[in-house]
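# Sequence isn't available, so here's the structure alone:
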């Protein structure tokens, strides 16, 4: 079996703000001439946080078909032990910020990543189910 006949899934994700410091690097990954074997362009998922984000650049990536997801407003430590209200404040608020500042359709922000990759156990799951309509 040849390697080019083997289906592959490669996930490209980024965590944190999009700004002038990383925009050029991100853009260099998603060049128009880089496509999947079926000709579709490659896309990434951006787990957004509010701090250091230039929303005009987020809007640019979103308009090109990249997925925007919630990475929390503040990226604060200790969220893994927080309440449902704290999680809603971080994750759902980030979705609303993306709508307001980058024209991202909130119904398309269905993913979320816990700050510092420290999951909030059942509390985080409740927010995913009830606030992200999964």
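Now that the structure is in, tell me what you want to look at. As the structure is a computational prediction, the values presented were derived from the model and not from experiment.

# C-alpha only now, for contacts and for neighbours.
OK.

# Show the contacting residues for residue 53.
For residue 53, the contacting residues are 16-19, by Cα atoms under 8 Å, 6 or more residues apart in numbering.

# Please identify the buried residues of the longest helix seen in the chain?
Ordering each helix of the chain by length in residues (DSSP state H) puts helix 84-102 first. For helix 84-102, the neighbour count (16 or more other Cα atoms under 10 Å) marks 84, 87-88, 90-99, 102 as buried.

# Pull the residues that contact it.
Here helix 84-102 has contacts from 48-50, 55-56, 58-59, 69-74, 79, 104-106, 109, 112, 123-124, 126-127, 131, using Cα under 8 Å, 6+ apart.

# Could I have the buried ones of the residues you listed as ChimeraX selection syntax?
The ChimeraX command for the buried members of these (criterion: 16+ other Cα under 10 Å) is given here:
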select :48,49,50,55,58,59,69,70,71,72,73,79,104,106,109,112,123,124,127
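
# which stretches of the chain form strands?
13-15, 45-48, 67-70 (DSSP state E).

# Use this one as the comparison:
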């Protein structure tokens, strides 16, 4: 059986766009004007969370996978999970499935969507070469992401407007090309950008320059993309202090 990979990120959704021409670097986020009710939020890792201020910071744990959805995995893992476990308020847990095309059973995708799970985009090819994603043109990436969104709409019968999220394979961003391709596909948020446990971030928009580290050899965006959200993957500190963004790499079970 193919291994299912789980990803966790700690997130908090809160929401004066910058006006920049294509090719211009995004300006620094101002102390005022980028507000939640205007679908704008600055990136900021200056806060410190400790046992004395836990009540000041909401914590939501996002359970995510970007593997193909097959019948065996659905029956053995996902169906028992979503039918057994609940949130503290009694509501069913909701997972985000960043779906690639290869090996995916779209009947299963449709069933998960109808169970109330979030279906999002991974890519058509899920090419295993990191340089393919790092060095791809905007045109190539648009074909990957918009094409996958169209496939989900057609074969899993999911309304296009309900497909909002995207994760690029292996977390390999191609800088501004990647975000521009996301927007060409009318996707609203990305979850491909890891950050170290020592510099955690809440979700933010790319109206202004990101302060997030650029890791894993990716090229990170430096232009403004108003209203487009980044949901950072805050790495976990596993056993022996090992940092990871995949649970099995941290030996967490």
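That came in fine, so what should we check first? Quick caveat: nothing in here was measured; it's all calculated off a predicted structure.

# Tell me how the two chains score on TM-score.
Remark: TM-score between the superposed chains equals 0.88 [TM-score structural alignment, normalised by the length of structure 1]; 130 aligned residues with a Cα RMSD of 2.0 Å.

# gap between the residue in structure 1 sticking out farthest from the centre and residue 9 of structure 1?
The C-alpha centroid of structure 1 is most remote from residue 1, which lies 35.3 Å away (Cα atoms, centre = their mean). Using Cα to Cα, to the nearest Å, we find residue 1 of structure 1 at a distance of 18 Å from residue 9 of structure 1.

# same question, residue 112 of structure 1
Taking Cα to Cα, one finds residue 112 of structure 1 at 20 Å from residue 9 of structure 1.

# likewise residue 31 of structure 1?
Taking Cα to Cα, one finds residue 31 of structure 1 at 18 Å from residue 9 of structure 1.

# Tell me the counterpart of residue 178 of structure 2 in structure 1.
Superposed on structure 1 with TM-score structural alignment, residue 178 of structure 2 falls opposite residue 124.

# no wait, residue 243 of structure 2
Using TM-score structural alignment, residue 243 of structure 2 sits opposite a gap in structure 1.

# Any idea how many residues pack against residue 243 of structure 2?
18 (other Cα atoms under 10 Å).

# Could you double-check that it lies in contact with residue 195?
No: assessed by Cα atoms under 8 Å, residue 243 of structure 2 is found out of contact with residue 195, at 10.0 Å.

# what's the closest non-adjacent residue to residue 36 of structure 1?
residue 42 (6.3 Å; Cα to Cα, 6 or more residues apart in numbering).

# Where does residue 10 of structure 2 fall, secondary structure wise?
Using DSSP states H and E, residue 10 of structure 2 sits in strand 7-11.

# what range in structure 1 does that strand sit on?
By TM-score structural alignment, strand 7-11 of structure 2 lines up with nothing in structure 1.

# can you tell me how far the nearest residue to residue 180 of structure 2 once chain neighbours are set aside sits from residue 102 of structure 2?
Computed as Cα to Cα, 6+ apart, the closest residue to residue 180 of structure 2 that is not its neighbour in sequence is residue 138, at 6.8 Å. Going from residue 138 of structure 2 to residue 102 of structure 2 by Cα to Cα gives 22 Å.

# Then residue 163 of structure 2?
18 Å.

# go on, residue 143 of structure 2?
15 Å.

# ok, back up a step: Provide a list of residues in contact with the match of residue 178 of structure 2.
80, 84, 87.

# can you redo those as a markdown table with distance to residue 5 of structure 1?
Output for the contacts of residue 124 of structure 1, formatted as a markdown table (distance: Cα to Cα, whole Å):
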| residue | distance to residue 5 of structure 1 |
| --- | --- |
| 80 | 42 |
| 84 | 46 |
| 87 | 43 |
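
# Which stretches in structure 1 count as helices?
23-29, 55-63, 84-102, 121-131.

# Tabulate those helices (JSON lines), appending distance to residue 36 of structure 1.
Below are those laid out as JSON lines (distance: least, Cα to Cα, whole Å):
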{"stretch": "helix 23-29", "distance to residue 36 of structure 1": "13"}
{"stretch": "helix 55-63", "distance to residue 36 of structure 1": "18"}
{"stretch": "helix 84-102", "distance to residue 36 of structure 1": "27"}
{"stretch": "helix 121-131", "distance to residue 36 of structure 1": "30"}
